[in-house]
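*Asks:* This is a predicted model, with the sequence first.
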Amino acid sequence: MRCKMNQNIKWGILLSVTLILGACSGKSSAKKAPENETVPSCCQNVPSRFGSATQKEKQGMVHIPGGTFMMSGDNDQARADEFPKHKVEVSGFWMDIQEVTNAQFKEFVDATGYITVAEKKPDWEEMKKQLPPGTPKPDESVLVAASLVFNPPNHAVNVNGGPVWWNWVQGANWKQPEGPGSDLKNKENYPVVHVAWEDAMAYCKWAGKRLPTEAEWEYAARGGLSSEIYPWGNQNVDEGSVKANSWQGQFPNQNTGRDGFYASSPVKSFQPNAFGLYDMAGNVWEWCADWYDADYYKTVKDGVVNPQGPKTSYDPQDPTVPKRVTRGGSFLCNDAYCSGYRVAARMKSSSDTGLSHTGFRCVADISEN
């Protein structure tokens, strides 16, 4: 059956701000989104569980030594928002060796009673603040607890013609990743998905950790390499041995499954980089702490120490919606579309967006004790 984007799917995509896979190109005269640096209220009453970095070391983290690197794109696949190349110095920190799993997130939810964004009915009064003035309110059948689930067409499509491979599925969330009737059986060791930035922040606070800055994430992904394209070096993702979970074949309708997986894979399914970090390329996109600004690198082109990202968000493709950075690519990434598994590749999404290919990992500061 031909896959069509019906009105409900269009509204779901609009409300969840899901156009995060397109390349960021061009300029816009639109103003930057309003500054909003406060931590979401969802995190304010979440108790911390852990203490010092010494304790965290025993809980699946590795020490990333401080250093200096050149941040930005390394080949002709790099997009405009990846330039200019600039010098960045980062202090040492601890980083999870893997993406947060379903089992780990369940432990957090069981301990706190936390309810994710995807499990809540959208607040139209808040949503419309991020939409063009005059946008009509959608039907109540769309304003339901839901998330976006990958739904591949059965035929070739124009990948630049809009993301027709997403369905707004009522009842889809981290516990039911494909929607009602699905569950996490035998997926305890898979990365948790359908988590919004707010959800990731809440987990980090409970775990006594935080989200990585975009600079920390790229520095860690490079694993000590200087200007290589991928965490493993410069060999193309589809050449030689399988290196990451990505889309192999014609995106989005045909996946050869050469890597052994059609969708996400258990953490640690592929070789780690030189820092001992798994899945820094492919599997699921990972939230970073920073606001996304397409022009941010231009403001730090002369070099920067421990950058925390821009003060405001600016996406010329979607200027009314504040976005956060995601990094690392996912099982949907393919050279014909986004090549998001490159260490310098930048992507973005609104903080209240959850998708079936987005998760996160945590970092922690080095304790002085």
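*Replies:* Noted; the coordinates are in hand. Residues are numbered from 1 along each chain as shown.
*Asks:* make it CA atoms for all contacts and neighbour counts henceforth
*Replies:* Will do.
*Asks:* Could you report the distance from residue 199 to residue 121?
*Replies:* Relative to residue 121, residue 199 is positioned 15 Å away (CA to CA, to the nearest Å).
*Asks:* Could you do residue 205 as well?
*Replies:* Distance from residue 205 to residue 121, by CA to CA: 24 Å.
*Asks:* likewise residue 101?
*Replies:* Distance of residue 101 to residue 121, given as CA to CA: 25 Å.
*Asks:* take the one below as the second:
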Amino acid sequence: MHGSRLLVGIAIALVAESSCIPDVEPDVFVLPRCDQVAPACGPEEKESCCAESKVVGGTFNRLNDAAFPATVADFRLDRFEVTVGRFRQFVAGYPATRPKAGAGAHPLAKDGGWDPAWDSSLPAGQEELRASLECDANFRTWTDEPAGNEAVPINCASWYLAFAFCAWDEGRLPTEAEWNYAAAGGNEHREYPWGAAAPSQDLAVFECETTTTVCPVPHVGSKSPAGDSKYGQADMAGSLFEWVLDYHVPLSGNCDNCAALEDGDLGRDARGGAFSHTAETLSTTFRVGELPERRLSFYGFRCARDE
């Protein structure tokens, strides 16, 4: 366990069936950079926006396809997408909060840390960073001063900025295999994070008709607990697409704590669907690539940490 995290509570419930990975309720931790983040998340807007939970590792099939087996070690994953309020401290310290070489690496994925060649893909200074978060006049969530969006997920962040934040927060972006494993409930191979039930507005934030409607992105965890994943993560379907570490490349063969770290000219991978997208994007088998420098109102992220 990370030395600077304060353990608040742990609850673990085991399922008798040995064929499935046990259900695990979220462990609640105060993460390293959360001393100024108000507990305004979850369905009653009272939970720590910095909560995370342990994902018990194991073996499963990526995309629920036996052609793509994978093994994932235990790790921790944010319960919520990174919020505006949580991101605000990173902005306040910028550019000192930019990552050093090798920061944010997955310990089992070779060469997965920050590459200094990416420095030029980050904003030069705080003013440029603030401007970069205003990618969409109607749907951006950032405000230069706290103004009611502190528990809403931060959007308009490029892959580079998402990586930089997680490294600053003493974590990292999850690999695609880790994200898929957590969303699918490990070897339960769930069609959606909550199970097999068809998506509905009670389970996920999706299908806003953005061409005719301005749909404010709700605070994180607004569909919890009904829409939660097995390991307690909220909004792994809908809300915002989430950047992961990997390049977007065709899957192949067996994956043992792996990550796709060679550029296939298809951008970086993202998962989970968004408020502005259809139900088909909410499936745990849906994946999409995007240029890492893009800043989009329907993209966000959450961070992982090593167990």
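*Replies:* It's in. This structure is a prediction, so every number in the text was calculated from the model and none was measured.
*Asks:* Give me the TM-score for this pair.
*Replies:* Overlay of the two chains. TM-score (TM-score structural alignment, normalised by the length of structure 2): 0.68; 237 aligned residues with a CA RMSD of 3.0 Å.
*Asks:* if you count what's nearby, which of residue 205 and residue 121 of structure 1 comes out ahead?
*Replies:* residue 205 (20 against 13; other CA atoms under 10 Å).
*Asks:* Am I right that that one is in a helix?
*Replies:* Yes: per DSSP: H, G, I helix; E, B strand; the rest coil, residue 205 of structure 1 lies within a helix segment.
*Asks:* aligned partner of it in structure 2?
*Replies:* Correspondence of residue 205 of structure 1 to structure 2, assessed by TM-score structural alignment: residue 167.
*Asks:* do the same with residue 10 of structure 1
*Replies:* If you follow residue 10 of structure 1 across to structure 2 using TM-score structural alignment, you land on a gap.
*Asks:* Likewise for residue 284 of structure 1?
*Replies:* In structure 2, the residue matched to residue 284 of structure 1 (TM-score structural alignment) is residue 240.
*Asks:* Surely its match touches residue 270?
*Replies:* No: if you go by CA atoms under 8 Å, residue 240 of structure 2 and residue 270 don't touch, sitting 9.7 Å apart.
*Asks:* These two: who's more crowded?
*Replies:* Per other CA under 10 Å, whichever of residue 240 of structure 2 and residue 270 has more neighbours is residue 240, with 29 against 26.
*Asks:* give the contact list for the closest residue to that one other than its chain neighbours.
*Replies:* Distance criterion CA to CA, 6 or more residues apart in numbering; nearest residue to residue 240 of structure 2, sequence neighbours excluded, is residue 274 at 4.1 Å. By CA atoms under 8 Å, 6 or more residues apart in numbering, residue 274 of structure 2 lies in contact with 205, 206, 207, 237, 238, 239, 240, 241, 281, 282, 298, 299.
*Asks:* For residue 274 of structure 2, give its distance to residue 30 of structure 2.
*Replies:* Residue 274 of structure 2 sits 27 Å away from residue 30 of structure 2, taking CA to CA as the criterion.
*Asks:* same deal with residue 74 of structure 2?
*Replies:* Counting by CA to CA, the separation of residue 74 of structure 2 from residue 30 of structure 2 is 19 Å.
*Asks:* Which one's more surrounded, the two?
*Replies:* Per other CA under 10 Å, whichever of residue 74 of structure 2 and residue 30 has more neighbours is residue 30, with 18 against 15.
*Asks:* Aligned counterpart of that one in structure 1, please.
*Replies:* For residue 30 of structure 2, the aligned position in structure 1 is residue 58, judged by TM-score structural alignment.
*Asks:* Look up how far residue 95 of structure 1 lies from its match.
*Replies:* Separation of residue 58 of structure 1 from residue 95 of structure 1 (CA to CA): 12 Å.
*Asks:* what's the answer for residue 363 of structure 1, then?
*Replies:* Distance of residue 363 of structure 1 to residue 95 of structure 1, given as CA to CA: 4 Å.
*Asks:* Common neighbours of these two, please.
*Replies:* Counting by CA under 8 Å, 6+ apart, the residues touching both residue 363 of structure 1 and residue 95 are residue 61.
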